[in-house]
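*Asks:* pasted the sequence and its predicted model underneath.
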Amino acid sequence: MPRTLPTPQQVPAESKPTLDMFTKNIGFTPNMMATFAQSPIAFNSWATLLGSLSKVLDVKTRDSIGLAVSEVNGCDYCLTVHSFTAERMAKMSADEIILARLGHATDPKRHAAVQFARKVIENRGKVSDADLQAVRDAGYTEAHVIEIVALVAMYSLTNFFNNVFDLEKDFPAVAPAGSIRTQPVAPTTSEAESFSQVRTHTYEQE
């Protein structure tokens, strides 16, 4: 059950310009943002970080990382948001969205970034030398690696926020965290190629 949901009249004046911008761009005011806006300092700081990190990597990689991190953190609200943006803005297919939630991608370079991001969140940043080398070998610079870590941290912030307040979902429903299994049609010698052939999914509602 949602723990808080302010009315528009309760939004502090310092948050309104930022909230109005999101409302205009999205077409409605998401519950997460209306609630987050109760703290102008936290909300505006997050919005600034979001704006800055929207310029790093590419949109498919960013959304894939958001999906992978939200899956690990068990944030069902964020999974609805990232699935929506991945489909509408990144033009990702349903298969690509499923794979991203599991920490994979059909594109080898993006796959390396998403794998690394998942390991960062799963291991609380304590990745191995091999993990770090793998993302570097995929073509990511030191700046890119830092940006991946920053994206993991930013997405975790909203994951934790939404898990704490348990807000009512206002984006199209998706399978909850931990409920998806993939079945590759045919294995190949390349992991990325194997995952690119996914055609069927099993959804286990928990």
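*Replies:* Ah, there it is.

*Asks:* could you use CA atoms for every contact and neighbour count after this?
*Replies:* Fine.

*Asks:* just give the nearest non-adjacent residue to residue 75, would you?
*Replies:* residue 159 (5.3 Å; C-alpha to C-alpha, 6 or more residues apart in numbering).

*Asks:* where's the residue most central in space within the chain relative to residue 156, distance?
*Replies:* Ranked by distance to the mean C-alpha position of the chain (C-alpha atoms, centre = their mean), the top residue is residue 66 at 1.5 Å. In this view, residue 66 and residue 156 are 9 Å apart by C-alpha to C-alpha, to the nearest Å.

*Asks:* now do residue 60
*Replies:* 18 Å.

*Asks:* confirm the residue nearest to the centre of the chain sits in a strand?
*Replies:* No - counting by DSSP: H, G, I helix; E, B strand; the rest coil, residue 66 falls outside a strand, being helix.

*Asks:* and for residue 83, the neighbour number?
*Replies:* 27 (other C-alpha atoms under 10 Å).

*Asks:* wait, isn't residue 121 in contact with residue 70?
*Replies:* No - judged on C-alpha atoms under 8 Å, residue 121 makes no contact with residue 70 at a distance of 9.7 Å.

*Asks:* of these two, who's got more company?
*Replies:* In this view residue 121 and residue 70 are compared by other C-alpha under 10 Å, and residue 70 has more residues nearby, 28 against 20.

*Asks:* one more structure, for comparison:
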Amino acid sequence: MTAPKPISRWPVPDLNALPEDLREKILAVQEKAGFVPNIFLALAHRPDEFRAFFAYHDALLLRDSGLSKGEKEMIIVATSGVNRCLYCVVAHGAILRIYEKNPLIADQLATNPAKADLTPRQHAMIDFALKVCSDAQNIGDTDIAALRSHGFSDDDIWDIGGITALFGLSNRMANLMSLRPNEEFYLLGRVPKSKG
């Protein structure tokens, strides 16, 4: 039997050795999800950065917005696909499938967003996120006007850019760490929950 592969190139601290605030956050996530996503354990290697990352993550993703929870995850999955981040595509793909109740959408967005089954408004959002991801220096007033024509507010446009930028950081750190997705993520939202 082969030994389990490490979840990160860097040491993963023992949960009981972590500062209390990190341990409480991780245990709350475990309570909700039924497991601890590996990103929490990997980032706990540097507690101050863990706190900073999740503070910005929560400020962007948990705030009231003109973007639905599913649309925020669409941005993450599409841009993480461009950045070839296995962890974020798998983990956020699972969350997206659950939010949208659609087992196909994450694979579509991660491989070819132009072919994804989205509304015209969502296509405009993803096109803009991809430009922020790969061509931000060329964003101009016409890009902003195109989003406004689909009903996005200035705050919504900021959210699209902020989520893309945060996950640019996250994708690069996950690749640096060789962060392994939890096996639980692979099937979430693909198969109906068993009734038990």
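*Replies:* Received the coordinates, thanks. Source: prediction; values computed, not measured.

*Asks:* which SSE is the residue nearest to residue 75 of structure 1 in?
*Replies:* helix 142-165 (DSSP states H and E).

*Asks:* hey, where'd the helices end up in structure 2?
*Replies:* Using DSSP state H, the helices assigned to structure 2 run over residues 20-33, 38-43, 47-61, 69-82, 86-100, 105-111, 120-135, 141-149, 154-177, 183-187.

*Asks:* pull out the buried residues from the helix or strand following the helix holding residue 159 of structure 1.
*Replies:* From helix 142-165 of structure 1 onward toward the C-terminus, using DSSP H and E, the following helix or strand is strand 180-184. Neighbour counts over strand 180-184 of structure 1 (16 or more other C-alpha atoms under 10 Å) mark 180, 182 as buried.

*Asks:* pull up the aligned stretch in structure 2 for the helix or strand just after strand 180-184 of structure 1.
*Replies:* Per DSSP H and E, the first helix or strand lying C-terminal to strand 180-184 of structure 1 is helix 191-196. Counting by TM-score structural alignment, helix 191-196 of structure 1 lines up with no residues of structure 2.

*Asks:* name the helices or strands packed onto helix 191-196 of structure 1?
*Replies:* Contacting helix 191-196 of structure 1 under the criterion 3 or more C-alpha pairs under 8 Å, 6 or more residues apart in numbering; DSSP states H and E is no other helix or strand.

*Asks:* any buried residues in that helix, and which?
*Replies:* Buried residues in helix 191-196 of structure 1 (16+ other C-alpha under 10 Å): 192-196.

*Asks:* alignment lookup: residue 141 of structure 1 to structure 2.
*Replies:* Aligned partner of residue 141 of structure 1 by TM-score structural alignment: residue 153.

*Asks:* look up how far residue 145 of structure 2 lies from that match.
*Replies:* 10 Å.

*Asks:* neighbour-wise, which of the two wins?
*Replies:* Taking neighbours as other C-alpha under 10 Å, residue 153 of structure 2 and residue 145 compare with residue 153 leading, 16 against 12.

*Asks:* that one and residue 55 of structure 2, how far apart?
*Replies:* On the measure of C-alpha to C-alpha, residue 153 of structure 2 and residue 55 of structure 2 end up 23 Å apart.

*Asks:* also residue 147 of structure 2?
*Replies:* 27 Å.

*Asks:* who has more neighbours, those two?
*Replies:* residue 147 (20 against 11).

*Asks:* right, and that one touches residue 127 too?
*Replies:* No - assessed by C-alpha under 8 Å, residue 147 of structure 2 is found out of contact with residue 127, at 9.7 Å.

*Asks:* picking up where we left off before, mean deviation of the helix holding residue 159 of structure 1 from structure 2?
*Replies:* Following superposition, helix 142-165 of structure 1 is found to deviate from structure 2 by 1.1 Å on average (mean C-alpha distance after the TM-score superposition for structure 1).

*Asks:* residues contacting the aligned partner of the residue nearest to the centre of structure 1 in structure 2?
*Replies:* In structure 2, the residue paired with residue 66 of structure 1 is residue 76, using TM-score structural alignment. Listed by C-alpha atoms under 8 Å, 6 or more residues apart in numbering, the contact set of residue 76 of structure 2 reads 88-89, 92, 163-164, 167.
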